[in-house]
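>>> pasting a predicted model and its sequence here:
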Amino acid sequence: MTPTIPGFDHQRLRVADDVALHVAVGGSGSPVVLLHGFPQTHLMWRHVAADLTADHTVICPDLRGYGASDKPADTGATYAKRTMAADVVALARALGHERFALAGHDRGALVAFRAGLDHPDAITHLACLDVLPTLDMWDVMRGTGAAVGFHLYLMAQPPGLPERMIAADPDVFFGHFLDVWTRAPEAVPARVRAAYLDACRDAVPSIVADYRASATVDVEHDRADRDAGNRLRMPVAVLQQDWGAVLGFDARRLWRAWAADLTHRTVSCGHFMAEEAPQETAAELRALLAR
């Protein structure tokens, strides 16, 4: 049986003409939407979500293309973060929330970032975990240090090659990131790991399309906002590993260019911080929500 977040109700809600999202909802109070990253599902928030339900309605969807949500064929902008951000706003409205706090990890953080820029009247607070905005990410990835992001370049290739390579042994490909991106393997127990791999195995084309969008249309959208001077207007919290030592950049400075009301924290854990350091992650989200 697939693991679930105890006490959460599961629904499927239509957010676009051809897309319904699977979502877990629990708790009561002001709404907080939590978006998962790669190669995960909403289940990555299980500890943090349970903590936040004491004071909040917590909404944990599978992003389009992931988990139990629909996986439409890519037509160019199907997996643009702008499209996926619109999904999130539509999902919250379907649950009765015109305004909500939003936190995302990894790919989910890129969706959250875009939602903050495109829908500032809907997002009250924004948290982005262990990611850089797409435009900045491509700017800092250079030299041998960029080898840590080999998957970004692989999945940016035109349709066909990356899908076939990954589908040849998806468990090895996706399992690689679950292994090397964590400092605490016990944080992703066997049942959870198996659930992630099962979900990814069925979603290779849509996951690749999500990443391909970040090398194409997402860059265009970020550049247009940067050129126009558009910034995040809500309180923003960013939690990151110390990537600077590897890639040689100042993450706080990069984020400051996008958000005036910014709290930036460096955390001492691996990439999967909501699973490796759930108490610290939940505490930082609570501090954000109090701003």
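That came in fine, so what should we check first?

>>> contacts and neighbour counts: CA atoms only from here.
Fine.

>>> how close does the residue nearest in space to the middle of the chain sit to Leu13?
By C-alpha atoms, centre = their mean, the chain has its centre lying nearest to Gly108, at 1.4 Å. Shown here: Gly108 relative to Leu13, a distance of 18 Å by C-alpha to C-alpha, to the nearest Å.

>>> quickly find the element holding the residue nearest to the centre of the chain.
helix 107-118 (DSSP states H and E).

>>> likewise Ala24?
Assessed by DSSP H and E, Ala24 sits inside strand 19-27.

>>> quick check: next helix or strand after that strand?
Next element after strand 19-27 (DSSP H and E): strand 30-35.

>>> and that next one, what's buried?
Buried residues in strand 30-35, counted by 16 or more other C-alpha atoms under 10 Å: 31-35.

>>> and the furthest pair within the residues you listed?
When C-alpha to C-alpha is used, the two most widely separated members of the buried residues of strand 30-35 are Pro31 and Leu35, lying 13.2 Å apart.

>>> anything in contact with each of these two?
Shared contacts of Pro31 and Leu35, defined by C-alpha atoms under 8 Å, 6 or more residues apart in numbering, are absent.

>>> so which residues of the stretch 101-250 of the chain form helices?
107-118, 134-140, 150-154, 161-167, 170-180, 190-201, 204-213, 217-228, 244-247 (DSSP state H, counting those that start in this stretch).

>>> got a list of contacts for the longest helix seen in the chain?
As assigned by DSSP state H, the longest helix anywhere in the chain is helix 81-94. With contact meaning C-alpha under 8 Å, 6+ apart, helix 81-94 is reached by 13-16, 21, 33, 63-64, 77, 98-100, 110-112, 114-115, 118-119, 122, 213-214, 218.

>>> then this one, side by side with the first:
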Amino acid sequence: MIFKAFKNHIKQVNGVEINYVIGGSGPPLLLLHGYPQTYCIWHKIADQLANAFTVVASDLRGYGDSGNPPTEADHSPYSKREMGKDQILLMQSLGFDQFYLAGHDRGGRVGHRMALDYPEVILKMAVLDIAPTYTMYKTTDMGFAKAYYHWFFLIQPYDIPEKMIGADPEYFLNKKLGQWGRDETAITKEARQHYLRCFTPETIHSSCEDYRASATIDLELDQFDIDTGKKLVCPVLCLWGEKAFVGRKYNVIEEWKIWSDDVTGLGLPCGHYLPEEAPAETTNALINFFKPLKPKN
């Protein structure tokens, strides 16, 4: 078991089973992973964070050992709104009505929607190696399309990407991990085996639905918030890999200032997988940012 000091549970919330680990003590901190990974991405830094926080690291719906609910024509079961609601209800079930949140990759996009939908719940949010989804789709050019081709591949109609990935899941998984990472030794053998075990036909399909939702219903929700001037009320920390695409392509802090008036951030000496490639730097940045706040009345 990678999270040796944590307890593993599965809880039914919002009509889906959510797999998570919990450990530590102090203010609650929820950690959310990205594609094509699981909560395991946090295994190098969870123990250190648990010295200061009660850490909950969960698998998003459709990923890891969480459930794979059936989809619908509009992909709404895999909207960031529904994925975020899972996590809100999970934390509430654990007794945490307010908490800090750190999300890497897809987890950051789920966190963004959570902080918009539940401004009274998310006290502070860190987003790791992402620019806002709205920005990335609305400013698509050749550079983005080449580097993030999977955004356009995974949204193709069922079951084109599912069949193609399913022909050799291990090959696709390793290629994606290798494409985005800059240190081939950073993802441990145990973690890689965990990611592969969880990269089943069900999670391949669910993760495609996650991306299909991002290109449809999620964009509609973002557009509504842009049009109505809705912003995040919590402080936002942006971390990015200095050797990764996002930090080179976008002015990450300025892009997040479209959504928040309280944004700070910095680049770390790594590729896309910050918690695995730069664990010490990531830990320090998160601990320094998530200084205790008094709960809101």
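Cool, got the structure. A quick note: this is a predicted structure, and the numbers were derived from the prediction, not measured.

>>> can you give me the TM-score here?
TM-score of the superposed chains, computed with TM-score structural alignment, normalised by the length of structure 1, equals 0.95; 287 aligned residues with a C-alpha RMSD of 1.4 Å.

>>> related to what we said a few turns ago, so which of the helices of the stretch 101-250 of structure 1 is the most surrounded?
Highest mean neighbour count among the helices of the stretch 101-250 of structure 1 (mean count of other C-alpha atoms under 10 Å): helix 107-118, with a mean of 26.

>>> show me what it is packed against.
strand 30-35, helix 81-94, strand 100-105, strand 123-129 (3 or more C-alpha pairs under 8 Å, 6 or more residues apart in numbering; DSSP states H and E).

>>> now the first one against strand 123-129, angle please.
Pointing back at strand 30-35 of structure 1 there. 30 degrees (axes from the mean of the first three to the mean of the last three C-alpha atoms, to 10 degrees).

>>> residue range for strand 30-35 of structure 1 in structure 2?
Here strand 30-35 of structure 1 aligns to structure 2 at residues 27-32, judged by TM-score structural alignment.

>>> centre of the chain to that stretch, how far?
12 Å (C-alpha atoms, centre = their mean, to the nearest Å).

>>> repeat for stretch 22-29 of structure 2
19 Å.

>>> need the distance between the two termini of it.
First-to-last residue span, stretch 22-29 of structure 2, C-alpha to C-alpha: 10 Å.

>>> what's in contact with that stretch?
Residues contacting stretch 22-29 of structure 2 (C-alpha under 8 Å, 6+ apart): 5-8, 47, 49-57, 96, 98-102, 292.

>>> list the ones among these that fall in strands.
7-8, 54-57, 99-102 (DSSP state E).

>>> residues contacting Val33 of structure 1?
58-61, 92, 100-103.

>>> and what of Ala24 of structure 1?
So Ala24 of structure 1 contacts 5, 8-11, 42, 59-61 (C-alpha under 8 Å, 6+ apart).

>>> just the buried members of the residues you listed?
In the contacts of Ala24 of structure 1, the ones that pass as buried (16+ other C-alpha under 10 Å) are 5, 8, 10, 42, 59-61.

>>> and of the contacts of Ala24 of structure 1, the nearest to Ala203 of structure 1?
The nearest one, if we look at the contacts of Ala24 of structure 1 relative to Ala203 of structure 1 and count by C-alpha to C-alpha, is His42, at 14.7 Å.

>>> okay, that closest one and Leu13 of structure 1: tell me how far apart.
Taking C-alpha to C-alpha, one finds His42 of structure 1 at 15 Å from Leu13 of structure 1.

>>> now do Val148 of structure 1
36 Å.

>>> which of these two has more neighbours?
Set Val148 of structure 1 next to Leu13 and count neighbours by other C-alpha atoms under 10 Å: Leu13 wins out with 18 against 12.

>>> what's the longest helix of structure 1 aligned against in structure 2?
Using TM-score structural alignment, helix 81-94 of structure 1 lines up with residues 80-93 of structure 2.

>>> that stretch vs structure 1, average offset?
For stretch 80-93 of structure 2, the mean deviation from structure 1 after alignment is 0.5 Å (mean C-alpha distance after the TM-score superposition for structure 1).

>>> gap between that stretch and the chain center?
The answer for stretch 80-93 of structure 2 is 13 Å, by C-alpha atoms, centre = their mean.

>>> same question for stretch 192-211 of structure 1.
That offset, for stretch 192-211 of structure 1, works out to 14 Å (C-alpha atoms, centre = their mean).

>>> could you report the neighbour count for the aligned partner of Asp65 of structure 2 in structure 1?
Here Asp65 of structure 2 is matched to Ala68 in structure 1, going by TM-score structural alignment. Other residues within reach of Ala68 of structure 1, judged by other C-alpha under 10 Å, total 20.

>>> ok but Ala68 of structure 1 is inside a helix, no?
No - for Ala68 of structure 1, which was evaluated using DSSP: H, G, I helix; E, B strand; the rest coil, the result is coil, with no helix membership.

>>> doesn't Leu13 make contact with it?
No - if you go by C-alpha atoms under 8 Å, Ala68 of structure 1 and Leu13 don't touch, sitting 11.5 Å apart.

>>> what's the overlap in contacts for the two?
Shared contacts of Ala68 of structure 1 and Leu13, defined by C-alpha under 8 Å, 6+ apart, comprise 21-22.

>>> enumerate every residue touching Pro70 of structure 2.
Contacts of Pro70 of structure 2 by C-alpha under 8 Å, 6+ apart are Pro77.

>>> can you tell me the SS state at it?
coil.

>>> repeat for Cys40 of structure 2
helix.

>>> and Gly265 of structure 2, by the same measure?
Gly265 of structure 2 ends up strand, using three-state DSSP.

>>> skip the chain neighbours and tell me the closest residue to it.
Cys238 (4.3 Å; C-alpha to C-alpha, 6 or more residues apart in numbering).

>>> number of nearby residues for that neighbour?
Cys238 of structure 2: 22 neighbours (other C-alpha under 10 Å).

>>> cool, and Glu202 of structure 2?
Look at Glu202 of structure 2: counted by other C-alpha under 10 Å, it has 16 neighbours.

>>> Ile10 of structure 2 is in what secondary structure piece?
Going by DSSP H and E, Ile10 of structure 2 is in strand 7-13.

>>> hmm, back to that, could you tell me how far the helix holding Gly108 of structure 1 lies from the centre of the chain?
The answer for helix 107-118 of structure 1 is 8 Å, by C-alpha atoms, centre = their mean.

>>> cheers, nothing more for now.
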